[in-house]
Every structure is written in structure tokens, then in C-alpha cells.
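Student: Sequence first, predicted model second:
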Amino acid sequence: MLQLLEESRDELVAFRLAGSIDRHDYEVMLPILEEKIKQYGKIRVYAELQDAEEISLQALWEDLKFDFRHAGDFMKVALVGNRRWLDWLTVMASPFTTAKIKHFEVMEREQALEWVRRNDE
């Protein structure tokens, strides 16, 4: 399930993914990201992953296709959640983007938001 968070404003897209992530979640999220890219050129992404242990292959394919088209359109990506899951996502996403990607534990939510908004890194 995908939930857009109230922290989303300007070039920051903030969302929470919980439970099973499927193609429908990407069909909702990708147009939001594309609109922000059109509007701001480069964007920042804050993503909370809660119990997101299951991801469909079709959803992963949609994500990879999007990454190829928009490899240079991300400034920073903050991933918040389970360390094992985030380590995997960071490794998988890194070849497809020039963005700085950093993962944070759930208790570091505020630090993640601060980091993704900062212009100094």
C-alpha cells in the first residue's frame, strides 16, 4: 500500500510503502514523481518502507524502467525502514541513478527528512 505523506512539497516527494508492494502502487507513485520532475527538474525522495517484505516482479520491472528513463532526475533519496531491506534496495538502485542514496532506521525518521532536504551534500 502506498501513502503520500504531508511532508511532500516543492521538489520533495515523501511517501510510505507498507505491506505488499505491487504494480498498482507504482501506477500511483510514478506519475507523481514524473510530474514533480517536470515541474522542478531534479527532485528529492523520502520513502518509508514498513513491513515491505514482498514486492512483485512486475512492480520491480516498472521501477527499473522508470529508473532508466530518469537516472539523472534525482538529487537525494532517503530510505527509512528495516536495514536488511534497505541495504538491498540501495545496492539495486545505485547503478540506475546519480542521486545520493542513504538509508536510515525507523527511529531516525527526522534525521532522514533533514538529510534529504539539505543542500550541503
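Tutor: That came through fine. Numbers count the residues shown, from 1 in each chain.

Student: Please count neighbours and contacts with C-alpha atoms only from this point.
Tutor: OK.

Student: could you point out the longest helix in the protein?
Tutor: Ranked by residue count under DSSP state H, the longest helix found in the chain is helix 23-40.

Student: Please name every helix or strand in contact with that helix.
Tutor: Applying 3 or more C-alpha pairs under 8 Å, 6 or more residues apart in numbering; DSSP states H and E, one finds that helix 23-40 makes contact with strand 2-4, helix 57-69.

Student: most tightly surrounded among these?
Tutor: strand 2-4 (a mean of 16; mean count of other C-alpha atoms under 10 Å).

Student: just how off-centre is the longest helix of the chain within its chain?
Tutor: Taking C-alpha atoms, centre = their mean, to the nearest Å, one finds the center of helix 23-40 at 11 Å from the center of the full chain.

Student: putting a second one here so we can go through both:
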Amino acid sequence: MKRHGLSIGIERTGSEFFLSLKAQGTLTHDDYNIITPLIDSALAEVKNPKVKALIDGTELDGWDARAAWDDFKIGLKHGNEFEKISIYGNKKWQQLAAKVGAWFVAGEIKYFDNEVDAISWLNEK
């Protein structure tokens, strides 16, 4: 049996958020039914939230069609709230996904092949 799903961490200091996500396997609509309300409620409490996100895609195989749509909707709803999104992974398509994702968020998105560089970039001013 292959594992799949999302784990999430949300830290808040004032109006600044640090969101960490680890994705495994092929994400489904059910995964987004769990994770989306957590993101929505965390960000709804703060006027003009500023979000930095670290996405670990090293175990991500992709999305099913409905989950891809769910991911797109999160980008449309919260795209202006993201300052930086750092994606680290180990698959060529993830680098392309980071470039496409940049069309839907106001902040910067960069792809890295290791976690240390991904975190260092997020912490740059």
C-alpha cells in the first residue's frame, strides 16, 4: 500500500505566518477537504496576513484531477497573501510546477533540490 496525504504546520507571529507542507504520494480531493479548512481558518483570523511557505515535495507523485483543481482554488483564494513559497523536491516536473504556480500568487515561488537552500531563501529579507 502506497502512502499519500498532506501534513501541515502553521506558525504565526502577529500577521506573519510560516506554513510548512509535506506531500506524499498522489494527492486526492479528500486530502484537500481536510487541509483547506485549516488554511482558510488560520488566515481568516488576521487582516492582511503575510505567508511564507515551505513545501516538501520529495515524496509527492502528483495530484488526481480534482485535487489539482482544489490546489488551484487555494491559489486563487489566498494567492495575494503569500510572500514567498519555497518548493523543494527531486522530480523535474516539480520545477515546472513551481513556475506555473507563480502565475497564480502575488509573491515569489522558487524550486530547490534541497531543504537547506529552500529554508535559507525563505529567511532572506
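Tutor: The structure has been received and is ready for your questions. No experiment lies behind these values; they were computed from the predicted model shown.

Student: Could you get me the TM-score between them?
Tutor: Remark: TM-score between the superposed chains equals 0.82 [TM-score structural alignment, normalised by the length of structure 1]; 115 aligned residues with a C-alpha RMSD of 1.8 Å.

Student: In space, what's closest to Met75 of structure 1 - neighbours in sequence excluded?
Tutor: In this structure, Met75 of structure 1 finds its nearest non-sequential neighbour in Ala99, 4.7 Å apart by C-alpha to C-alpha, 6 or more residues apart in numbering.

Student: what's the neighbour count on that neighbour?
Tutor: 20 (other C-alpha atoms under 10 Å).

Student: Kindly state which residue of structure 2 is aligned to it.
Tutor: In structure 2, the residue paired with Ala99 of structure 1 is Gly107, using TM-score structural alignment.

Student: by how many degrees do the longest helix of structure 1 and helix 57-69 diverge?
Tutor: 20 degrees (axes from the mean of the first three to the mean of the last three C-alpha atoms, to 10 degrees).

Student: hmm, who's touching stretch 27-43 of structure 2?
Tutor: 4-6, 8, 10, 49, 60-64, 66-67, 70-71, 74 (C-alpha atoms under 8 Å, 6 or more residues apart in numbering).

Student: what residue of structure 2 matches up with Arg69 of structure 1?
Tutor: Aligned partner of Arg69 of structure 1 by TM-score structural alignment: Lys77.

Student: could you list every residue that touches the aligned residue in structure 1 for Arg66 of structure 2?
Tutor: Using TM-score structural alignment as the criterion, Arg66 of structure 2 maps onto Gln58 of structure 1. Gln58 of structure 1 makes contact with Asp22, Arg23 under the criterion C-alpha under 8 Å, 6+ apart.

Student: Look up how far Glu27 of structure 1 lies from Gln58 of structure 1.
Tutor: 11 Å (C-alpha to C-alpha, to the nearest Å).
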